[in-house]
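Novice: With the sequence up front, the predicted model follows.
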Amino acid sequence: MTSNIWKNERLPSYVELKARTDAPAESAWGLFGTDDQIGTVNLLTEEVAAEAATLVRKGASFGLDYELNAFKPPVSPYRKTLVHCEVCRLDGQVHDDYVNDFFPQAGSHIDGLRHHKHSVHGFYNNVDEFLVGSGTPDLGVQQIGRRGMVGRGVLVDIGRYRLSVGRPLDLMTGDSITLDDVQGAVNSQGLKFRTGDILLLHTGWAEHFLGLNIKDQQDLIAKRTFCGLAQSEEMLAWLWDSHFSVVASDTVAVEVMPTVPTSPFDRNVRGMMHPDLIALLGLCLGEMWKLDDLARDCAADKIYECMLVSKPLTLVGGVGSPCNAVAIK
């Protein structure tokens, strides 16, 4: 296995990645170049963007991010809610904004490739951890922000599928979404994936959470029980073998919390797939995206694909960014 596989327009399967000896097993290191900084976002080529533009049929657009201070209290106890302190008046006519406690990952966001390192192998593509710091460019979200992300968004409506088969998602618990659930929804929608697709997993969790009263929100945050993908090697293999450029959901962490008891990722914090997805495979994750309006429209017209544009902040050394995403159908 060599570092020019992607240049030869061939990506290895997850089984092949497991057999690597020239890089950590189960990793995509080197596939996009030894100095690559953006991982699977490389799959969003000019050709992919041009093809995505042909999906605009009726001109309807759907913003995929909630207001910057919508999640208050923040779901993560380590983050704070943005405060719009004041509108500054300059010279009596000119106005500027001043905000405080801006945590880019406190709401609808994209996690960059420095968000997680692997407990054994470190950061994506063997980037030295001493280069990952405040203001340093390595693996910073600006690497993605400079180019933006334009491609075919494909919505998989897990929430509606689980309801249709008589097993509605419990949005107040850590209800796990199995690979069978995902594939069942995919088949029911008649979807076919293409290399570089931006996967949008709709559950209804974010809209549900924001509709709760403050006490119920606080209780849910304290319990740390959030629905999401069940951790398994089969799930990881499916996400890689589908060759998605980005995987985004309207849930807290894309994957279920707490992790399932059978999680094989005991080398990772709490058995999460995050380090394997981000640090080994170079796959950016989107979390707490606003997908309900888009999902309702997809359910109405049975068209689950769209042109999707996301423009992360060009914050040098940033770990993540508001997703600044829009779907156009």
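Specialist: Arrived safely.
Novice: rest of the way, CA atoms for contacts and neighbours
Specialist: Fine.
Novice: Assign residue 295 to helix, strand or coil.
Specialist: At residue 295 the chain is in helix, as set by DSSP: H, G, I helix; E, B strand; the rest coil.
Novice: Quick check: it touching residue 158?
Specialist: No - between residue 295 and residue 158 there is no contact under CA atoms under 8 Å: 10.1 Å.
Novice: Need the residues touching each of the two.
Specialist: Common contact partners of residue 295 and residue 158 (CA atoms under 8 Å, 6 or more residues apart in numbering): residue 202.
Novice: how near is residue 228 to residue 235?
Specialist: Distance of residue 228 to residue 235, given as CA to CA, to the nearest Å: 12 Å.
Novice: Settle it for me: which of the two has more neighbours?
Specialist: residue 228 (28 against 17; other CA atoms under 10 Å).
Novice: The closest residue to the more buried one other than its chain neighbours: neighbouring residues, count only.
Specialist: Nearest in space to residue 228, with sequence neighbours left out and distances taken as CA to CA, 6 or more residues apart in numbering, is residue 256 at 3.7 Å. Residue 256 has 25 neighbours, counted by other CA under 10 Å.
Novice: Kindly provide the distance from residue 27 to residue 110.
Specialist: Counting by CA to CA, the gap from residue 27 to residue 110 is 21 Å.
Novice: And these two? Which one has more around it.
Specialist: A count of neighbours by other CA under 10 Å puts residue 110 above the other of residue 27 and residue 110, at 30 against 24.
Novice: want to compare, so here's the second one:
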Amino acid sequence: MSKKIIFPAFDDLPAVVGQPQGCLWGFFDNDGEKDELGTLNLLTNEIVKKAPEEIQIGKHIQLDWPLNNIEFPGFGRIPCQHNIKDLGPEGFIGHDDELYINTQTSSQWDGLKHFGLQKDGMYYNGLQHENATNTGIMGTHKWCDRGGIIGRGILVDWLSWWENSHPGQDPPSAISSHPVPVSEVEEVLKAQRTECRPGDIFIMRTGFVRWHNAANVATRKLGTYDQHHMIGLANNEETVRWLYSKHFSAVAGDTMGFEAWPYPKDCCLHEWLLCHWGTPIGELWDLEALSEECKSQQRWSFFFSSAPLRVQGGIASPPNALAVF
């Protein structure tokens, strides 16, 4: 898609029967064909052409955490299993890799079929649960078909901002359900002098990866398996309206859930982002080296690329994400 996309104000969006005000079902449909890309449609040719302007020194950083870093995944998920196969019995000197993973147990993109509307049993654009399960509709391969995810990324380094604003104090625990309000996100953007642009990939650092890297085994098990409390963006209407007003193509963070978890009954950002808007959510990204590079350059925007795994009907994928300065 190359034409400029014009959004109505949140309260002026056409009503969608049975869904809250602000739902984007049908907004990106084209000539009667149901859209399967959601806000990735914002990555128009014009937006992508401008993104390389962020490349000034050639420094590049991968944002994927090691696939096997979570030893104790929760929610019934398996840890990564990596087997190195010796090719000697096949008559060769060499090796193969064999990987068995759950895509949720390290850096990932949540696809549009990962988390549905819990009351309605539906996904983005009204896709029914049974169709999401039994067909390739809205799989992550659709992102690959359009050439992956390329654009301008911005880091909102909330953790560094918080520590600078509260010297001598420990930040809120990464394994608490501490909600980060958008008022603080705005303060971070102001302190960084970072401008949000339509189509940006919004990435927020709150400290989970740093916590996990430093924690002992028992504490890691507590935080990822025994309980499911996660720091993240606040789940409320103010956050929903703020995110809509910025028109990000995708969002990501370094936590297991992006938003604060558990979420309240009246608002869940996973439902708003994945289901109502079709916005991919990145989780468990390693933003530590990215944070240091941004501080070094005093610049928190960069060229961003991601090539998800090309799996037909995929639910989620390692991001294979790169930031280039």
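Specialist: Everything's here; your move. This is a predicted model, so every value here is computed, not measured.
Novice: Let me see the TM-score of these two.
Specialist: Overlay of the two chains. TM-score (TM-score structural alignment, normalised by the length of structure 2): 0.90; 313 aligned residues with a CA RMSD of 2.0 Å.
Novice: Show the contacting residues for the closest residue to residue 325 of structure 2 other than its chain neighbours.
Specialist: Distances taken as CA to CA, 6+ apart place residue 55 nearest to residue 325 of structure 2, at 4.5 Å, with adjacent residues excluded. Applying CA under 8 Å, 6+ apart, one finds that residue 55 of structure 2 lies in contact with 302, 303, 324, 325.
Novice: With adjacent residues omitted, what lies nearest to the aligned residue in structure 2 for residue 141 of structure 1?
Specialist: Residue 141 of structure 1 maps onto residue 140 in structure 2, with residues paired by TM-score structural alignment. Nearest non-adjacent residue to residue 140 of structure 2, counting by CA to CA, 6+ apart: residue 314, 4.8 Å away.
Novice: Residue in structure 1 paired with the one you found?
Specialist: Using TM-score structural alignment, the partner of residue 314 of structure 2 in structure 1 is residue 318.
Novice: thinking its match is in contact with residue 141, fair?
Specialist: Yes - taking CA under 8 Å as the definition, residue 318 of structure 1 is a contact partner of residue 141 at 5.0 Å.
Novice: All the helices of the stretch 151-300 of structure 2, in order from the start?
Specialist: With DSSP state H, counting those that start in this stretch as the criterion, the stretch 151-300 of structure 2 has helices at 158-165, 182-192, 208-214, 217-221, 237-246, 269-270, 288-297.
Novice: Can you convert those into TSV and add a column each for distance to residue 117 of structure 2?
Specialist: Listed next are these as TSV, based on distance: least, CA to CA, whole Å:
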stretch	distance to residue 117 of structure 2
helix 158-165	29
helix 182-192	23
helix 208-214	26
helix 217-221	29
helix 237-246	16
helix 269-270	9
helix 288-297	33
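Novice: Stretch 240-255 of structure 1 aligns to what range in structure 2?
Specialist: Stretch 240-255 of structure 1 maps onto residues 244-259 of structure 2, going by TM-score structural alignment.
Novice: Figure out how far the matching stretch is from the centre of its chain.
Specialist: Centre-to-centre, stretch 244-259 of structure 2 and its host chain are 5 Å apart (CA atoms, centre = their mean, to the nearest Å).
Novice: what does that stretch rub up against?
Specialist: Taking CA under 8 Å, 6+ apart as the rule, stretch 244-259 of structure 2 contacts 9-10, 39-43, 174, 179, 196-209, 230-235, 269-270, 279-287.
Novice: Buried subset of those, written for ChimeraX?
Specialist: In ChimeraX, a selection of the buried entries from the contacts of stretch 244-259 of structure 2 looks like this (16 or more other CA atoms under 10 Å):
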select :10,39,40,41,42,43,174,179,196,197,199,200,201,202,203,204,205,206,207,208,209,230,231,232,233,234,235,269,270,279,280,281,282,283,284,285,286,287
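Novice: Now for residue 318 and residue 141 of structure 1: what residues contact both?
Specialist: Shared contacts of residue 318 of structure 1 and residue 141, defined by CA under 8 Å, 6+ apart, comprise residue 112.
Novice: which residue in structure 2 lines up with residue 206 of structure 1?
Specialist: Matched by TM-score structural alignment, residue 206 of structure 1 corresponds to residue 209 in structure 2.
Novice: Now residue 277 of structure 1: closest residue in space that isn't a chain neighbour?
Specialist: Closest residue to residue 277 of structure 1 apart from its sequence neighbours, by CA to CA, 6+ apart: residue 283 at 5.5 Å.
Novice: List the residues that contact that neighbour.
Specialist: Listed by CA under 8 Å, 6+ apart, the contact set of residue 283 of structure 1 reads 39, 40, 41, 113, 245, 246, 247, 277.
Novice: what sits against the residue nearest to residue 239 of structure 2 when sequence neighbours are not counted?
Specialist: Closest residue in space to residue 239 of structure 2, ignoring its immediate chain neighbours: residue 182 at 5.9 Å, by CA to CA, 6+ apart. For residue 182 of structure 2, the contact set (CA under 8 Å, 6+ apart) comprises 233, 234, 238, 239, 242.
Novice: next one: residue 210 of structure 2
Specialist: Residues in contact with residue 210 of structure 2 (CA under 8 Å, 6+ apart) are residue 288.
Novice: Tell me if I am right that residue 322 of structure 2 is in a helix.
Specialist: No - if the criterion is three-state DSSP, then residue 322 of structure 2 is strand and not within a helix.
Novice: isn't it right up against residue 308?
Specialist: No - assessed by CA under 8 Å, residue 322 of structure 2 is found out of contact with residue 308, at 11.7 Å.
Novice: How about the most centrally placed residue in structure 2, nearest residue that isn't a chain neighbour?
Specialist: For structure 2, the residue nearest the mean C-alpha position is residue 282 (1.8 Å; CA atoms, centre = their mean). Using CA to CA, 6+ apart and skipping residues adjacent in sequence, the residue nearest residue 282 of structure 2 is residue 252, 3.9 Å away.
Novice: Could you check how many residues crowd around that neighbour?
Specialist: 24.
Novice: quick one: residue 219 of structure 1 from residue 225 of structure 1, how far?
Specialist: As judged by CA to CA, residue 219 of structure 1 and residue 225 of structure 1 stand 10 Å apart.
Novice: which of these two has more neighbours?
Specialist: In this view residue 219 of structure 1 and residue 225 are compared by other CA under 10 Å, and residue 225 has more residues nearby, 19 against 12.
Novice: so the more buried one makes contact with residue 259?
Specialist: No - the pair residue 225 of structure 1 and residue 259 does not pass the contact test of CA under 8 Å, sitting 9.4 Å apart.
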